[in-house]
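Engineer: Okay, structure incoming, though there's no sequence with it:
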């Protein structure tokens, strides 16, 4: 699908002209004060009236074009709290080039969910923490397994997305021989590996599944009966399973980041409730589950 041609808003052009004027002034003989005080640092190309969101068009439970993901709902909440009358999306499949073609191209001003520490964006403070999870039927003999080195997992058909931290642990514990791998890098407009994996689990084609917590919780609660989601917070060896999630903004947008940090701090309880509605397994700073 071709992306629609983007027309540069008037406020962006005005800001660019202002920056150009400052650059010319800095080049003049008497501009030393302007250089020392960092005059241009105050200009941030963030739309003051519309919350412009960078998102994947088909990546539930996070976002989609129909607005059914929890990041869509979070964007509406953020816009409301900031007094922005509307939310506008730039959709692009998440993968290679996502940040470059959206946030860095000034086509939008915020990515609603980004792992803390990723260098492609500037992170806000985290607004939730979750973990990769084991998903099993509630009546399964594996329903009380909490670690991937549990001997009861030996010989089981375990679904796992290739290239993720749980896949590394399965290899470490000799579980890949009977595992069923699902693709990591896919066009989300045509495929959803975690959805397919959970569907296979519900159909008894595999015995257990491993997935990132928000995806695990969302798809598990859609089954009848709902599947059991066990966050992998007890791993003592192997790759990291727990991650903090932030909002992503441009490195130049310092004031915008501070505004979002204030919003997160002041509305954390409401954000938690929203995420729990979508089945996201939330963890506190001690790695303990957050419930209602």
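Structural biologist: Yes, it's here. No experiment lies behind these values; they were computed from the predicted model shown.
Engineer: When you work out contacts or count neighbours from here on, use the C-alpha atoms and nothing else.
Structural biologist: Will do.
Engineer: In the chain, which helix is the longest?
Structural biologist: If you go by DSSP state H, the chain has its longest helix at helix 10-27.
Engineer: Show me what the helix or strand just after it is packed up against.
Structural biologist: As assigned by DSSP states H and E, the chain's next helix or strand after helix 10-27 is helix 32-37. With contacts defined as 3 or more C-alpha pairs under 8 Å, 6 or more residues apart in numbering; DSSP states H and E, the packing partners of helix 32-37 are helix 10-27.
Engineer: The residue nearest in space to the middle of the chain sits in which helix or strand?
Structural biologist: The residue lying closest to the centre of the chain (C-alpha atoms, centre = their mean) is residue 113, at 3.1 Å. In the assignment (DSSP H and E), residue 113 maps to strand 110-115.
Engineer: and for the very next helix or strand once past that strand, what are the contacting residues?
Structural biologist: Per DSSP H and E, strand 110-115 leads on to strand 122-123 as the next helix or strand towards the C-terminus. Residues from elsewhere that reach strand 122-123 (C-alpha atoms under 8 Å, 6 or more residues apart in numbering): 114, 116, 117, 246, 247, 248, 249, 250, 251, 257.
Engineer: at 7 Å what do you get?
Structural biologist: By C-alpha atoms under 7 Å, 6 or more residues apart in numbering, the surrounding residues in contact with strand 122-123 are 116, 246, 247, 248, 249, 250, 251.
Engineer: related to what we said a few turns ago, does the strand holding residue 113 pack against any helices or strands, and if so which?
Structural biologist: Contact partners of strand 110-115 among helices and strands, from 3 or more C-alpha pairs under 7 Å, 6 or more residues apart in numbering; DSSP states H and E: strand 50-55, strand 242-249.
Engineer: this is the comparison structure:
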């Protein structure tokens, strides 16, 4: 990928747009600030809910603030109006900011920190409908025919393996109003995935756990989240990971900052875990 992975398992997404305007500002309401000291410049998108939002209330905005506080630094978000997939290329690599959240641990484009949480792909279903099991193969049951998924993710690959992709294409495009995906980044909004299941338009949503957890928590219709086992592979036997450690990324030559972030993540881990639980984000060990 060309920017944040967020459990995308290396899916190819073309970052073909030009650099967006970036604006730096210290976080205000609802985000802690350390008195004095250096700032921690964090790349942030205004359009990446539930992770990052213009009011600094995205759950990763708040995690960044906890880590900055543990470092004794003032949090400074460097904002972009583009999706977060452009943050490494247009923000971090251009020295406009120093930290990117939500990269898969070991992302080769950055020097990644130790993870601050681990999650994976999940099924979202209605509690009053048929149960679904924890294997990706369970989505192949006859009870499930319409799936809300994001483009270019393992969820699409699952549907292809199950023989349910072609019949789902038109529905999937309807989730973005049939907007052309060529030469631009077009993605299904995370809250849309959940609302489609809640309304009965989709039988199942298949999504990254942290994409949908906060919206499942606040859904007016009771929904169930089932973590999918990490047992998915392509027809040729190539394994497609479904569980991912989520880390922070810095420039590869910024080893001192990476070490400082590692220490701060450990210091703030109890507060981070509490925040994730409150947001309804399904987590895997070591969080559980």
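Structural biologist: Here it is on my side, so go on. These numbers come from a predicted model, not from an experiment.
Engineer: what about the helices and strands packed on strand 110-115 of the first structure, which gets the closest to residue 217 of the first structure?
Structural biologist: With C-alpha to C-alpha as the measure, strand 242-249 is the member of those nearest residue 217 of the first structure (14.8 Å).
Engineer: That closest one corresponds to what range in the second structure?
Structural biologist: Aligned using TM-score structural alignment, strand 242-249 of the first structure spans residues 243-250 in the second structure.
Engineer: which non-adjacent residue is nearest residue 211 of the second structure?
Structural biologist: Using C-alpha to C-alpha, 6 or more residues apart in numbering and skipping residues adjacent in sequence, the residue nearest residue 211 of the second structure is residue 190, 5.6 Å away.
Engineer: and residue 160 of the second structure, that one's in a helix?
Structural biologist: Yes - the assignment for residue 160 of the second structure by DSSP: H, G, I helix; E, B strand; the rest coil puts it in a helix.
Engineer: burial count for the equivalent of it over in the first structure?
Structural biologist: In the first structure, the residue matched to residue 160 of the second structure (TM-score structural alignment) is residue 171. Close neighbours of residue 171 of the first structure, defined as other C-alpha atoms under 10 Å, add up to 12.
Engineer: Please apply the same query to the one 10 residues further on.
Structural biologist: With neighbours defined by other C-alpha under 10 Å, the count for residue 181 of the first structure comes to 17.
Engineer: other SSEs contacting whichever strand or helix holds it?
Structural biologist: Following DSSP H and E, one finds residue 181 of the first structure within strand 180-182. Contact here means 3+ C-alpha pairs under 7 Å, 6+ apart; on that basis strand 180-182 of the first structure packs against strand 158-161.
Engineer: Okay, strands next: where are they in the first structure?
Structural biologist: For the first structure, applying DSSP state E gives strands covering 50-55, 58-59, 63-64, 86-91, 110-115, 122-123, 128-136, 158-161, 180-182, 208-212, 228-231, 242-249.
Engineer: Map residue 50 of the first structure onto the second structure.
Structural biologist: Aligned counterpart of residue 50 of the first structure in the second structure: residue 39 (TM-score structural alignment).
Engineer: Skip the chain neighbours and tell me the closest residue to that match.
Structural biologist: Residue 39 of the second structure sits nearest to residue 74 (C-alpha to C-alpha, 6+ apart), 4.5 Å away.
Engineer: any idea how far the aligned residue in the first structure for the one you found lies from residue 184 of the first structure?
Structural biologist: Per TM-score structural alignment, the equivalent position to residue 74 of the second structure in the first structure is residue 85. Distance, residue 85 of the first structure to residue 184 of the first structure, using C-alpha to C-alpha, to the nearest Å: 37 Å.
Engineer: Which one's more surrounded, these two?
Structural biologist: residue 184 (14 against 11).
Engineer: That one and residue 161 touch, don't they?
Structural biologist: Yes - in this structure, residue 184 of the first structure is within contact of residue 161 by C-alpha atoms under 7 Å, at 5.6 Å.
Engineer: For these two, list the residues in contact with both.
Structural biologist: If you check residue 184 of the first structure and residue 161 against C-alpha under 7 Å, 6+ apart, no residue is contacted by both.
Engineer: if we can go back for a sec, by neighbour count, which of the contacts of strand 122-123 of the first structure wins?
Structural biologist: residue 249 (27 neighbours).
Engineer: How about the contacts made by it?
Structural biologist: Taking C-alpha under 7 Å, 6+ apart, one finds 109, 110, 111, 121, 122, 123, 257 in contact with residue 249 of the first structure.
Engineer: could you redo the last one with a cut-off of 10 Å?
Structural biologist: Contact analysis of residue 249 of the first structure by C-alpha atoms under 10 Å, 6 or more residues apart in numbering lists 46, 54, 99, 103-104, 108-112, 114, 120-124, 256-257, 260.
Engineer: Just the buried residues from those residues, in ChimeraX please.
Structural biologist: To isolate the buried subset of the contacts of residue 249 of the first structure in ChimeraX, counting by 16 or more other C-alpha atoms under 10 Å, use the following:
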select :46,54,99,103,104,108,109,110,111,112,114,121,122,123,124,256,257,260
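Engineer: Residue in the second structure paired with residue 75 of the first structure?
Structural biologist: Using TM-score structural alignment, residue 75 of the first structure pairs with residue 64 in the second structure.
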